[in-house]
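K.L.:
Provided below for reference: sequence and predicted model.
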Amino acid sequence: MVAYRAREAGLPKLKELPLDERIKLVEDLWDSIAADRIALPLTATQRTELDRRLDAYALDKNPGRRSSEVLADIRGRL
């Protein structure tokens, strides 16, 4: 509860920052989380899903589509 109150106290100050600075702050925070990803192991559910997807790929060998093709399709629909 103390951490929540501390977070609540800082929230108004964060909202005073310009949008671009808040976005940069979130990006930096996310990068720091990604750098510590080893500290957050996969859950049993995530591991099961990952195994399921790897097994499906092993069976059909379908590599999917290039991201450039997918993006072109999406842009064509806009």
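P.N.:
Cool, got the structure. Remember, predicted model here, so these are calculated numbers, not experimental data.

K.L.:
from here on, contacts and neighbour counts on C-alpha atoms
P.N.:
Noted.

K.L.:
element containing the residue most central in space within the chain, please.
P.N.:
By CA atoms, centre = their mean, the chain has its centre lying nearest to Trp30, at 8.0 Å. For Trp30, the host element (DSSP states H and E) is helix 19-35.

K.L.:
Now find how far off-centre the next helix or strand after that helix is within its chain.
P.N.:
Going down the chain from helix 19-35, the next helix or strand is helix 44-60, by DSSP H and E. Relative to the centre of its chain, helix 44-60 is centred 19 Å away, using CA atoms, centre = their mean, to the nearest Å.

K.L.:
also this one, for the comparison:
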Amino acid sequence: MAYTSSTPVEEIKRHMTLEDALHTRIDMGVCKGMTLEEISIKRFPNLRWYVYGYRGNDNILRAAAQIVWDSLQEGNKAG
């Protein structure tokens, strides 16, 4: 399934793997050039912002951030 930045977030989330989400690269702001995996390790508050505060037009970034966030929350519940 191919998707674009304008594809609805829920549709992207149905097809994007956690690995794809972790490798999503940020192309703006203080985290420019970092992947969501790097952000989840080094700049965790920024990951939360991409999930709850990001208001840009990139639904791929929005979906990827939610997938990474959800996986970390599930990991915390299991531990």
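P.N.:
Sure thing, it's come through. Because the structure is predicted, anything quoted here is derived from the model rather than measured.

K.L.:
Superposing both, give me the TM-score.
P.N.:
Here the superposed chains carry a TM-score of 0.31, computed using TM-score structural alignment, normalised by the length of the first structure; 29 aligned residues with a CA RMSD of 2.3 Å.

K.L.:
May I see the buried residues of the helix holding Trp30 of the first structure?
P.N.:
By neighbour count with 16 or more other CA atoms under 10 Å, helix 19-35 of the first structure contains no buried residues.

K.L.:
was I right about Arg62 of the second structure contacting Tyr52?
P.N.:
No. Arg62 of the second structure is beyond contact range of Tyr52, at 9.1 Å (criterion: CA atoms under 8 Å).

K.L.:
Name the residue in those two with the higher neighbour count.
P.N.:
Arg62 (24 against 12; other CA atoms under 10 Å).

K.L.:
which outside residues touch the helix holding Trp30 of the first structure?
P.N.:
Under the contact criterion CA atoms under 8 Å, 6 or more residues apart in numbering, helix 19-35 of the first structure has outside partners 14-15.

K.L.:
hey, where'd the helices end up in the second structure?
P.N.:
In the second structure, the segments counted as helices under DSSP state H are 9-15, 18-22, 36-42, 44-52, 59-78.

K.L.:
and the fourth one, which residues are buried?
P.N.:
Neighbour-count burial for helix 44-52 of the second structure flags 46-48, 50-51 (criterion: 16+ other CA under 10 Å).

K.L.:
want to throw the residues you listed into a markdown table with distance to Ser40 of the second structure?
P.N.:
Listed next are the buried residues of helix 44-52 of the second structure as a markdown table, based on distance: CA to CA, whole Å:
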| residue | distance to Ser40 of the second structure |
| --- | --- |
| Asn46 | 8 |
| Leu47 | 6 |
| Arg48 | 9 |
| Tyr50 | 11 |
| Val51 | 12 |
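
K.L.:
Compute the number of surrounding residues for Val9 of the second structure.
P.N.:
Val9 of the second structure: 19 neighbours (other CA under 10 Å).
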